[in-house]
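**Q** Model the following, please.
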Amino acid sequence: MPAPHSGRTRIRPGASRPCSLVVCRGCCCGDARKNPGTDHAGQLRRLREAAAASGGRLAVRTSDCLGPCGQANVVVVQPSTEGRRRGARAAWVGWALDDDCLDDILAWVEAGGPGVAAPPDTLALQMIDAPKR
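**A** Next up, the predicted model:
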C-alpha cells in the first residue's frame, strides 16, 4: 500500500525543480483588514490553478509570516534548477495585491523565472529585499 500523500510535491534526486511561489499568508498578508480591496482567497486559488495547469513547471505553497509586513502581500519567486545553475536567488515581490501583479508573476514564471528570464518592468518595481536574519 502506498504511503499517504502529504500534499507536498516530491522531487526525485537529480530531477529538475520547477519555479515555485511561496505566498505569505501570515499576520498581515492575506488579511482583509489590512488590504480590504484584495480578494486574498481568490489570488491564492488563481495561483494554485495556474500551478495545476502548468504540467509541473510551477509549484505553489503558502507560508506563515515571511517578515516584510509593510509590503504585504508578499510572494517569493524561487528559481528553478536551471535558474539556480545560472546563479539566481529567490526574488521577493511586495504589494502583490491585484490581478496585474499576478499576471506579471505568472508570465515571468512561464518565461523561466529568476535566472532564466528578466522580470516584467512593472514587477521589477515591486521587488523588495529579503528580510535580514
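
**Q** C-alpha only now, for contacts and for neighbours.
**A** OK.

**Q** just the helices in this protein please.
**A** Listed in chain order, the helices of the chain (DSSP state H) span 40-53, 81-85, 99-111, 121-124.

**Q** To compare against the first, here's the next sequence to fold:
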Amino acid sequence: MALPERDVLLCRDCCCGTAKKHPDADHRGQRDEIEALDDPAGRRGPRVRVRVVDCLDECDRSNVVLVRDFTWFPGGRRPKDFWLGGVLSTGVTEAVVDWVREGGPVPETLQRHVFRGKRG
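**A** Below is the predicted model:
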C-alpha cells in the first residue's frame, strides 16, 4: 500500500475531546467527521490516514488536530506538520476536513488556529 498523502492525528485524552473542559463542543460529532476522512487507499480522494491519539501534549490549546502533509516536500518521505488548536466549533472542524481533502496551503479561515507544536 502507498504511503498516505496526509496523516491526521486527533488528540483525545485529558483535555481534548472532553466535556469537562469544553462542555459546549460536539466532541463526538467532531471525531466522527474527522474519522470519516480515513481513506488510506485513496478511493474517495487523497490518501488520508486518521488516527485518534491519547495526548499530543498541547493541552492548553485543546482541541488539537495535527495534520502531517507528506506532499509538501519532494519525495514524500518527510511530512510538513500543521498544528491546529482551539478546534472546537463545527465550522472550524468542517474547515479542517475541507482543507485535508483539498490540500494546499492552510486556508485563511484556519490561520488563527495554527501554532508551532512542542513536537515539531
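
**Q** rewinding a little: quick one: the helices of structure 1 as a markdown table, columns for distance to residue 61 of structure 1 and mean neighbour count too.
**A** What follows is the helices of structure 1, written out as a markdown table (distance: least, Cα to Cα, whole Å; neighbours: other Cα atoms under 10 Å):
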| stretch | distance to residue 61 of structure 1 | mean neighbour count |
| --- | --- | --- |
| helix 40-53 | 8 | 15 |
| helix 81-85 | 17 | 17 |
| helix 99-111 | 14 | 17 |
| helix 121-124 | 20 | 14 |
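
**Q** closest to residue 31 of structure 1 out of the ones you listed?
**A** helix 40-53 (7.4 Å; Cα to Cα).

**Q** ok and that closest one relative to helix 99-111, angle-wise?
**A** Here helix 40-53 of structure 1 runs at 20 degrees with respect to helix 99-111, directions being taken by axes from the mean of the first three to the mean of the last three Cα atoms, to 10 degrees.

**Q** how far is helix 40-53 of structure 1 from where the chain is centred?
**A** Distance, stretch centre to chain centre, for helix 40-53 of structure 1: 11 Å (Cα atoms, centre = their mean, to the nearest Å).

**Q** got the contact list for it?
**A** Here helix 40-53 of structure 1 makes contact (Cα atoms under 8 Å, 6 or more residues apart in numbering) with 23, 30-32, 57-60, 99, 102, 106.
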